[in-house]
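Chemist: Below are the sequence and a predicted model for it; my questions follow.
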Amino acid sequence: MSEQMLARQTEIERVLRLAPVVAVVVVQNVEDAVPLARALVAGGIPAVEITLRTPVALDAIRAIASEVEGVEVGAGTVLNARDFHAAAKAGARFAVSPGHSPALLDAADDSDLPYLPGASTASEAMSLAERGYRWQKFFPAVPAGGIEFVKALAAPLPAIGFCTTGGITAQAAAQWLALPNVIAVGGSWLTPANLVADGNWPAIAALAREAAVLARR
């Protein structure tokens, strides 16, 4: 493993260990980005993944990166090299993708931006490990096999750790975090659309506080 890859993997591990849950956020209105991120940080969830699913996502990342103290803002749903470079330029501290491709992996190799690539099979996880990715996103966690599947990967692939995302609820998060190969979970339940639309930042901070104290192995 190159020194650059080792540094990026060390950094993504640091981000994933900040709290048991990484907030997975879809921002529809850029003016919501800063207060929303501040509410999450106030509740103890500093790692915030803004998914590139809306036209304002990059602007939201830019605003959060420049205006919110104590946040580690990342870009999610990174699908290609163009997305990867745009996320880095916007000020993202890490990038996350639902899967991976040769072009996306090449883009990550040419950047200092820490990257969490996605896998959903043992073969995909092994291929990423060969490229130096100790830390991976398992997605979509529930549809792709659920807790028993990820648990079964721990014995043959003990060197790989996952941030599991996709279909995980507040009620089930603790079960996922109890797995030996799960470092964190991605959670969209922290930012319900109705609370964001209402600007109910105290309620979002309360959900973050509940998530921040979840135990993990």
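Modeler: In hand now; what should we look at? A quick note: this is a predicted structure, and the numbers were derived from the prediction, not measured.
Chemist: Going by C-alpha atoms from here, please, whenever you check contacts or count neighbours.
Modeler: Fine.
Chemist: Okay, strands next: where are they in this structure?
Modeler: Secondary structure of the chain (DSSP state E): strands located at 21-25, 47-51, 72-76, 94-96, 115-116, 118-119, 135-138, 161-164, 182-187.
Chemist: I'd like the ones you listed laid out as TSV, including mean neighbour count and distance to Val196.
Modeler: Output for these, formatted as TSV (neighbours: other C-alpha atoms under 10 Å; distance: least, C-alpha to C-alpha, whole Å):
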stretch	mean neighbour count	distance to Val196
strand 21-25	27	10
strand 47-51	27	14
strand 72-76	27	18
strand 94-96	25	23
strand 115-116	29	26
strand 118-119	26	27
strand 135-138	28	26
strand 161-164	27	24
strand 182-187	26	15
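Chemist: For Ala19, give its distance to Ala211.
Modeler: The spacing between Ala19 and Ala211, counted by C-alpha to C-alpha, to the nearest Å, is 8 Å.
Chemist: tell me, what's touching these two both at once?
Modeler: Ile45 (C-alpha atoms under 8 Å, 6 or more residues apart in numbering).
Chemist: packing partners for the longest helix anywhere in the chain?
Modeler: Counting by DSSP state H, the longest helix found in the chain is helix 3-16. Packing partners of helix 3-16 (3 or more C-alpha pairs under 8 Å, 6 or more residues apart in numbering; DSSP states H and E): strand 115-116, strand 135-138.
Chemist: Can you report how many residues neighbour Asn80?
Modeler: By the criterion of other C-alpha atoms under 10 Å, Asn80 has 17 neighbours.
Chemist: mind listing what it touches?
Modeler: By C-alpha under 8 Å, 6+ apart, the contact list for Asn80 reads Ser101, Ala103, Leu104.
Chemist: show me where the chain has helices.
Modeler: Using DSSP H, helices in the chain cover 3-16, 33-42, 57-67, 81-90, 102-109, 122-130, 146-153, 173-177, 193-198, 201-212.
Chemist: just those helices: most buried one?
Modeler: helix 33-42 (a mean of 23; mean count of other C-alpha atoms under 10 Å).
Chemist: residues near Asn139, how many?
Modeler: One thing to correct before we go on: residue 139 is Phe, not Asn. For Phe139, the neighbour count with other C-alpha under 10 Å is 25.
Chemist: another one to put next to it:
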Amino acid sequence: MSFTLAKTERLAAILAQAPVIPVLTFDDAASGVATAKALRDGGLPVLEVTLRTPKSLEALQAIVSEVEGVTIGAGTVLETEHVQAAIQAGAEFLVSPGVSSRLIAAGSEAPVPFLPGVATASEAMQLAERGANFAKFFPAGPAGGPAYLKALLAPLPNLHFVPTGGVDLANAPSYLALKNVVSVGGSWVAPADLIARGDWAGITALAREASKLKAR
């Protein structure tokens, strides 16, 4: 299956909303709602809720129902079953750390945009052959960082990336300066210790700082 123009355009619009997409993991719905509000108030309206905990889908659904002004995606989509479960919970886009033939088929057929993950030129080429214009670059730091993405620009000029994994406030500008990077993903804007303490003002402050970063 290939990636359709309509969903590609929708994904482009989502990724253009902010330079940083918070990558979030929740153990309960209440902390998910409070964190989402704090990030939104700090200027980061696009959120990725990872499917890594038993309460992740519950948290995602609660955010969709209770928090206005945000766009919620489901991250760590690893199985075809995750695709349907995330959509039923209200996810507006899907993100995977890597790709498989089954997952590409399920993701490209889903009614919401799909951001598949790559770590190598070969994986990126496979997505480009299927018509993908966007990919998650993961794990960005260990996989080669900004220099690696810069090297991919010439052979794959139509593929744009969202680097995630080892991205923080210090190195995010190096990624965002690249022509083939549209935004970055990171957990530094909502660290686990601030969520555990309920320091929503602290998270808003981190989000506000990150929202001032500029993509090329």
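Modeler: Yes, it's here. Keep in mind it's a predicted model, so treat the numbers as computed, not measured.
Chemist: picking up where we left off before, can you redo the helices and strands packed on helix 3-16 of structure 1 as TSV with distance to Ala206 of structure 1?
Modeler: Shown next, in TSV, are those (distance: least, C-alpha to C-alpha, whole Å):
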stretch	distance to Ala206 of structure 1
strand 115-116	27
strand 135-138	26
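Chemist: Nearest approach to Glu72 of structure 1 belongs to which of these?
Modeler: Nearest to Glu72 of structure 1 among those is strand 115-116 (13.3 Å), distances taken as C-alpha to C-alpha.
Chemist: picking that back up, so can I have JSON lines of the strands of structure 1 showing distance to Pro35 of structure 1?
Modeler: Converted to JSON lines, the strands of structure 1 look like this (distance: least, C-alpha to C-alpha, whole Å):
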{"stretch": "strand 21-25", "distance to Pro35 of structure 1": "13"}
{"stretch": "strand 47-51", "distance to Pro35 of structure 1": "13"}
{"stretch": "strand 72-76", "distance to Pro35 of structure 1": "13"}
{"stretch": "strand 94-96", "distance to Pro35 of structure 1": "20"}
{"stretch": "strand 115-116", "distance to Pro35 of structure 1": "26"}
{"stretch": "strand 118-119", "distance to Pro35 of structure 1": "29"}
{"stretch": "strand 135-138", "distance to Pro35 of structure 1": "27"}
{"stretch": "strand 161-164", "distance to Pro35 of structure 1": "25"}
{"stretch": "strand 182-187", "distance to Pro35 of structure 1": "18"}
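Chemist: Not counting residues beside it along the chain, what's closest to Gly167 of structure 1?
Modeler: Counting by C-alpha to C-alpha, 6 or more residues apart in numbering, Val142 is the residue found nearest to Gly167 of structure 1 once chain neighbours are left out, at 5.4 Å.
Chemist: Might one say that the one you found is in contact with Thr169?
Modeler: No - between Val142 of structure 1 and Thr169 there is no contact under C-alpha atoms under 8 Å: 10.0 Å.
Chemist: So for those two, which residues contact both of them?
Modeler: With C-alpha under 8 Å, 6+ apart, Val142 of structure 1 and Thr169 have no common neighbours.
Chemist: out of the contacts of Asn80 of structure 1, who's nearest Ala57 of structure 1?
Modeler: Among the contacts of Asn80 of structure 1, Leu104 lies closest to Ala57 of structure 1 (C-alpha to C-alpha), at 19.1 Å.
Chemist: hang on, the closest one packs against Thr77?
Modeler: No - look at Leu104 of structure 1 against Thr77 with C-alpha under 8 Å: they stay out of range, at 11.8 Å.
Chemist: give me the number of residues near Ala143 of structure 2?
Modeler: Ala143 of structure 2 sits with 17 neighbouring residues when counted by other C-alpha under 10 Å.
Chemist: which residues touch it?
Modeler: Residues in contact with Ala143 of structure 2 (C-alpha under 8 Å, 6+ apart) are Ala119, Thr120.
Chemist: ok, now how distant is it from Lys212 of structure 2?
Modeler: From Ala143 of structure 2 across to Lys212 of structure 2, the span is 26 Å (C-alpha to C-alpha).
Chemist: same question, Gly198 of structure 2
Modeler: Shown here: Gly198 of structure 2 relative to Lys212 of structure 2, a distance of 24 Å by C-alpha to C-alpha.
Chemist: How about Pro22 of structure 2?
Modeler: Look at Pro22 of structure 2 and Lys212 of structure 2: by C-alpha to C-alpha, they are 14 Å apart.
Chemist: now Tyr148 of structure 2
Modeler: 25 Å.
Chemist: Same question for Gly98 of structure 2.
Modeler: Using C-alpha to C-alpha, Gly98 of structure 2 is found at 29 Å from Lys212 of structure 2.
Chemist: Between these two, which has more neighbouring residues?
Modeler: The neighbour comparison of Gly98 of structure 2 against Lys212 (other C-alpha under 10 Å) goes to Gly98, with 21 against 14.
Chemist: For the more buried one, which residues are in contact?
Modeler: Leu78, Pro116, Gly117, Val118, Ala119, Phe138.
Chemist: In structure 1, what sits opposite it in the alignment?
Modeler: Using TM-score structural alignment as the criterion, the counterpart of Gly98 of structure 2 in structure 1 is Gly99.
Chemist: Pretty sure Gln4 of structure 1 sits against Asp112.
Modeler: Yes - when contacts are counted by C-alpha under 8 Å, Gln4 of structure 1 is listed as touching Asp112 (7.3 Å).
Chemist: Touching, Arg102 of structure 2 and Thr80? I think so.
Modeler: Yes - using C-alpha under 8 Å, Arg102 of structure 2 is in contact with Thr80, at 7.0 Å.
Chemist: which residues do these two both contact?
Modeler: Counting by C-alpha under 8 Å, 6+ apart, Arg102 of structure 2 and Thr80 have no shared contacts at all.
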